[in-house]
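Asker: Provided below for reference: sequence and predicted model.
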Amino acid sequence: MSRSVVPDVVARQPWQMLVPLFGLVSLGAAVLYSAAGGSLQPYALSHVVRFLIFLVMAVLISRTDRNLFRMIAFPLYGATLVLLVLVELVGAVGGGSQRWLNLGFMSLQPSELMKPGIVLVLAKFYDALPPPMTASWRGLVPAGALIVAPAALVALQPDLGTALAICFGGVVMMFLAGLPLWWFLSAGGAGLIAAPIAFFTLLHDYQRNRVLTFLNPEGDPLGTGYHITQSKIAIGSGGVFGKGFGNGTQSHLQYLPEAHTDFVFATMAEEWGLLGGLFVLFVFAVVLTWGLKVARRAPDRFSSLLATGMVATIFFYVAINLMMVMGLAPVVGIPLPFMSHGGTSMLTNMLCLGTIMAVNRWNQKPGSLS
């Protein structure tokens, strides 16, 4: 039998997911090119280069043995926790928040790395925990401590959006591990009671303004409501077919803030219209559906928890960003995966994707990688 001319490492990649993803990244690069006034610098070129570099990283991660994932779970979590402490001590300040570590060649935001990190460490924790103990305090208290420690450090930066993302990933892992449903319902009820107290006592002024702006963005359209008002104008003015590539006015005339990062979807929708928005939603649906299929075929509890948690992490990014730019959620500064300009965000999402690709490979050879 003749061998295929396509190398095995290429043939085994999940092209049914990667090809649509390439289309999404290409659209993102076109939007960033337009946002920069028709220039590859400083956004579009670096966006594509970062994606290609991190894609190689994702492929390398997909070749990693399952036992290595188990071994490095707690050390990686501990290292990221140390980085979060260093942010508090020597971190760089930008935009009123202390979130970055200056490494010389790049600025690293450790809080982003904790999003996949919390999924990995909890997958390891619940895999090692005997199933009968999952519904006891042993399944709740240690896992809760693993979630609260990084979330509290991130909230101090302050970065409420990322802290909520870490908590979301952790709670999803608890739910998937099989903790009793009434625990979640009780926690939700307690949260509803505590929310008004936290709103007036724990949140910073700008965070309270974001919530109030979300409830009534038209109340201060030139102040706290400016971001979301301009975003909705950009999305609505695109219509069905958009104004055309390079013809957006909201971003080019600098009415739309953060047109290349948090509000990149609004920039895209103005020029590409409803059809562009549907394409973006279609690609994310393909990627997330593929990830859930991988998780369902996973050969063991650890792999299933790991893949589903990574899917949930990407979903949180997508859902919150899209809701935010359309006025359905407060502005919390979460970028849109694979479209927004930003190195750490791209790194985080490609780490998640590479991990799902690893589980997909374990599904193909379950016996040899256990």
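Answerer: Right, received. Where do you want to start?
Asker: going forward, measure contacts between C-alpha atoms and count neighbours the same way
Answerer: Will do.
Asker: Name the residues of the strand or helix carrying Arg138 that come out as buried.
Answerer: Assigned by DSSP states H and E, Arg138 belongs to helix 137-155. Buried residues in helix 137-155, counted by 16 or more other C-alpha atoms under 10 Å: Gly139, Ala143, Leu146, Ile147, Val148, Pro150, Ala151, Ala152, Leu153, Val154, Ala155.
Asker: how about the residues you listed in a markdown table, adding distance to Leu76?
Answerer: A markdown table is the format used below for the buried residues of helix 137-155 (distance: C-alpha to C-alpha, whole Å):
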| residue | distance to Leu76 |
| --- | --- |
| Gly139 | 21 |
| Ala143 | 16 |
| Leu146 | 13 |
| Ile147 | 14 |
| Val148 | 17 |
| Pro150 | 13 |
| Ala151 | 16 |
| Ala152 | 18 |
| Leu153 | 16 |
| Val154 | 17 |
| Ala155 | 20 |
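Asker: From the centroid of this protein, which residue is nearest?
Answerer: The centroid of the chain falls nearest to Tyr317 when counting by C-alpha atoms, centre = their mean (3.8 Å).
Asker: quick one: that one and Ser340 touch, right?
Answerer: No: look at Tyr317 against Ser340 with C-alpha atoms under 8 Å: they stay out of range, at 11.1 Å.
Asker: Can you identify each of the strands in this protein by residue range?
Answerer: 92-94, 97-102, 107-108 (DSSP state E).
Asker: can you redo those as TSV with distance to Ile72?
Answerer: Output for the strands of the chain, formatted as TSV (distance: least, C-alpha to C-alpha, whole Å):
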stretch	distance to Ile72
strand 92-94	28
strand 97-102	22
strand 107-108	20
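Asker: ok, and here's another one to check against it:
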Amino acid sequence: MLLMLLLVGGMALTNLYSSTYIADTGAASLFYKQLIFFTAGLGMILLILTQEYERVVKLGYVLYGLVLLLLLYTLLFVKAIAGAQRWIDLGFFNLQPSEPAKLALILVLAACYANTDVAGGYRLRDLIKPAILTVLPFVLIAKQPDLGTALICAIVFVSMTLFVRLRWATLSILSGTGLLCIFVGWKFLLKEYQRKRIETFLNPEGDLMNHGYQIMQSKIAVGSGKIFGKGFMEGTQGHLHFLPERHTDFAFAVWGEEWGFAGSVFFLSCYFFMLIWGVNVAMSAKDKLGSILAFGCTMLIFWQAVINLFMIMGLLPVVGVPLPMFSYGGSSLLTNMAAIGIIMSVRMRSFPSATT
């Protein structure tokens, strides 16, 4: 797990160096900031490994309450940037509370499910508490507005709930409710620009110079890399600024252009081996809490990666979900590295210690 993390982190920093390089001054300050965050993330992993994961979970409700307060603070007191209230200026970096909110949600859901034993699968009334725990951050994040991160919270809740097993009647009711929520959300809750993103995803050629621009430039960048890519720092779509958000949401498009299909396969192999190992940790954990916790952390990284990669290839609408540990962003990087640390902690404690 640590080896894969270092490989992915190294490729991410290499890609960030290229995507933010300035001809006159060299590497951009964003590169050095991300390097500092990555180093801090490794230190945080070491700290997590020194603690029993049961103790980390006990701190989950404290972290959960704190991030809810921070999310409220952003809505009430933080000035909007580009129409969104997501970041709290701490001086040395901008904190995005919605990122640690995802990890806090996993901790409290794991504690909730681990402490509830239900024979035959969970019923609807057994899901009331987990649902409330999910709805609170979901609503606060969606109000920022940050639909992508809010959806990740909902998807993580669904994944963890299915993992602990539902009764068939409960699953049927929830499936029907989910379809109804999609219809209601489309008709009454989505903002106009959010609807436009979905319509553009279905027909990007219909609005090439506006909402369809990002998707088309991303597909051009990935496709132009061909088999072996154009070479490090030789990508034209990124360096000539045709590709927007090339260091954040569309970072992998830069990698695909410069390293091609072969480089992309190598990266994805490292990435998904790390995720497969996370599932293995969940299945071999010593107790129910460790299993649910490792699975939730793995699903957090998995779904963000799937949505981002599909978004880059034009297979999903642009919803602003970064590629974990690859896209630029201190809050996102530290949150996902903490999730990796928790998975490693569960693995370390999956075997009984030898006694003499």
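Answerer: Received the coordinates, thanks. Here the structure is a predicted model, which means the values were calculated and not measured.
Asker: hmm, back to that, tell me the angle the helix holding Arg138 of structure 1 makes with strand 97-102.
Answerer: Counting by axes from the mean of the first three to the mean of the last three C-alpha atoms, to 10 degrees, helix 137-155 of structure 1 lies at 90 degrees to strand 97-102.
Asker: Once you drop chain neighbours, what's closest to the aligned residue in structure 1 for Asp207 of structure 2?
Answerer: Counting by TM-score structural alignment, Asp207 of structure 2 lines up with Asp220 in structure 1. Distance criterion C-alpha to C-alpha, 6 or more residues apart in numbering; nearest residue to Asp220 of structure 1, sequence neighbours excluded, is Tyr226 at 7.3 Å.
Asker: any idea what sits nearest Thr213 of structure 1, other than its immediate chain neighbours?
Answerer: Leaving aside its sequence neighbours, Thr213 of structure 1 sits nearest to Gly225 (C-alpha to C-alpha, 6+ apart; 5.5 Å).
Asker: who's in contact with the one you found?
Answerer: Residues counted as contacts of Gly225 of structure 1 (C-alpha atoms under 8 Å, 6 or more residues apart in numbering) are Thr213, Phe214, Asn216, Pro217, Glu218, Gly219.
Asker: And for the closest residue to the second one other than its chain neighbours, the neighbour number?
Answerer: Pointing back at Phe214 of structure 1 there. With C-alpha to C-alpha, 6+ apart as the criterion, Phe214 of structure 1 has its nearest non-adjacent residue at 5.0 Å, and that residue is Pro330. Residues lying near Pro330 of structure 1 (other C-alpha atoms under 10 Å) number 24.
Asker: Identify the residues contacting Pro330 of structure 1.
Answerer: By C-alpha under 8 Å, 6+ apart, the residues touching Pro330 of structure 1 are Arg210, Val211, Thr213, Phe214, Met324.
Asker: what residue of structure 2 matches up with it?
Answerer: Per TM-score structural alignment, Pro330 of structure 1 is aligned with Pro317.
Asker: Met57 of structure 1 is nearest to which of the strands of structure 1?
Answerer: strand 107-108 (16.8 Å; C-alpha to C-alpha).
Asker: In contact with the nearest residue to Gln214 of structure 2 once chain neighbours are set aside, which residues?
Answerer: Nearest non-adjacent residue to Gln214 of structure 2, counting by C-alpha to C-alpha, 6+ apart: Pro244, 6.4 Å away. Going by C-alpha under 8 Å, 6+ apart, Pro244 of structure 2 touches Gln214, Gly238, Phe250.
Asker: My guess is the first one contacts Arg246. True?
Answerer: No: counting by C-alpha under 8 Å, Gln214 of structure 2 sits too far from Arg246 to count as a contact (9.9 Å).
Asker: Distance-wise, check the alignment partner in structure 1 of Ala28 of structure 2 relative to His341 of structure 1.
Answerer: Superposed on structure 1 with TM-score structural alignment, Ala28 of structure 2 falls opposite Gln41. Using C-alpha to C-alpha, to the nearest Å, one obtains 12 Å as the distance from Gln41 of structure 1 to His341 of structure 1.
Asker: quick one, which of those two is more surrounded?
Answerer: Set Gln41 of structure 1 next to His341 and count neighbours by other C-alpha under 10 Å: His341 wins out with 27 against 13.
Asker: still on that earlier bit, next, work out how far apart the match of Asp207 of structure 2 and Ala163 of structure 1 are.
Answerer: Asp220 of structure 1 sits 27 Å away from Ala163 of structure 1, taking C-alpha to C-alpha as the criterion.
Asker: And for Phe265 of structure 1?
Answerer: In this view, Phe265 of structure 1 and Ala163 of structure 1 are 23 Å apart by C-alpha to C-alpha.
Asker: for Pro335 of structure 1, same thing?
Answerer: From Pro335 of structure 1 to Ala163 of structure 1 the distance is 14 Å (C-alpha to C-alpha).
Asker: got it, and Tyr126 of structure 1?
Answerer: Plainly put, Tyr126 of structure 1 is 22 Å away from Ala163 of structure 1 if you go by C-alpha to C-alpha.
Asker: returning to what we had before: so for Phe265 and Ala163 of structure 1, which residue has more residues nearby?
Answerer: Remark: of Phe265 of structure 1 and Ala163, Phe265 carries more neighbours, 28 against 24, as counted by other C-alpha under 10 Å.
Asker: list the contacts for the more buried one?
Answerer: With contact taken as C-alpha under 8 Å, 6+ apart, Phe265 of structure 1 is in contact with Gly277, Leu322, Val325, Leu336, Met339.
Asker: Out of those residues, give me the one that has the most neighbours.
Answerer: Result: Met339 is most packed of those (other C-alpha under 10 Å), 28 neighbours.
Asker: Could you identify the residue of structure 2 that aligns with that residue?
Answerer: Using TM-score structural alignment, the partner of Met339 of structure 1 in structure 2 is Phe326.
Asker: Not counting its neighbours along the chain, what's nearest its match?
Answerer: Using C-alpha to C-alpha, 6+ apart and skipping the chain neighbours, the partner closest in space to Phe326 of structure 2 is Ala12 (4.6 Å).
Asker: and the counterpart of the one you found in structure 1, how many residues sit next to it?
Answerer: Aligning on TM-score structural alignment places Ala12 of structure 2 opposite Gly28 in structure 1. Residues lying near Gly28 of structure 1 (other C-alpha under 10 Å) number 28.
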